[in-house]
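K.L.:
Have a look at this fold, sequence not included:
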């Protein structure tokens, strides 16, 4: 008796479950694409064939690219250490990516 009543309720909710599964899938794919794009850019920038991976002429300096193509400066390595804000930025970025991906999925019109 319990099993049949549960199947009946599930049958009425089947379209809602499919809708929720579709939303979840598209949202997950959007978040995955948005979060892996910076990683792909970073890995391609530090590859051995990249111009970013060349060393500075002075020992103890780190090469930093700028917005303009081909423009790079060498800064002392001690200026480029971790800071306390490095603990805050990734979760905030993740929240923004999830929020904007939800807006994108909604704008695409999944209904």
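P.N.:
Great, that's in hand. Just so it is clear, the model here is predicted, and its values are computed rather than measured. Numbering: from 1, shown residues only.
K.L.:
From now on I want contacts and neighbour counts done on CA atoms only, so please keep to that.
P.N.:
Fine.
K.L.:
tell me the contacts of residue 11?
P.N.:
By CA atoms under 8 Å, 6 or more residues apart in numbering, residue 11 lies in contact with nothing.
K.L.:
That one: which element?
P.N.:
helix 2-46 (DSSP states H and E).
K.L.:
Can you classify residue 62 by secondary structure?
P.N.:
Recorded secondary structure, residue 62: strand (DSSP: H, G, I helix; E, B strand; the rest coil).
K.L.:
let's bring in a second one:
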């Protein structure tokens, strides 16, 4: 059963999305358009889509429940100096040159 789940996970749309682990280096919030932009310290992201020309991550929809949750997770991790893993959506819909965040995991 685990092998089947592993094989199926390899073919999901997010299999080729970007992923990066590190501490939050910069957390930028702008009031004029409600933009929330995150840079992680350390290694660059892997498997980012071609549209993601820069190494920042973006909360796709700051007004949604998931966007508010992501904001809270990022802020908590930044204030506590925790390491996180961010995995993208394989899209650049919030801004044309940065990948949208799918999920955030606080590691330590």
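P.N.:
Thanks, I have it. Just so it is clear, the structure is predicted and the values come from calculations on it, not from any experiment.
K.L.:
what's the TM between chain one and chain two?
P.N.:
After superposition, the two chains reach a TM-score of 0.23 (TM-score structural alignment, normalised by the length of the second structure), with 44 aligned residues with a CA RMSD of 4.5 Å.
K.L.:
quick one: buried residues of the longest helix anywhere in the second structure?
P.N.:
Using DSSP state H, we find that the single longest helix of the second structure is helix 65-80. Buried residues in helix 65-80 of the second structure, counting neighbours by 16 or more other CA atoms under 10 Å, are found at 67, 70, 71, 73, 74, 77, 78.
K.L.:
Who are the contact partners of the fifth one?
P.N.:
Neighbouring residues of residue 74 of the second structure by CA under 8 Å, 6+ apart: 24, 27, 104.
K.L.:
for the residues you listed, which one is nearest residue 38 of the second structure?
P.N.:
When those are ranked by distance to residue 38 of the second structure (CA to CA), residue 27 comes first, at 4.7 Å.
K.L.:
List the single closest residue to that closest one in space, sequence neighbours excluded.
P.N.:
Of all residues beyond its chain neighbours, the one nearest residue 27 of the second structure is residue 38 (4.7 Å), with distances taken as CA to CA, 6 or more residues apart in numbering.
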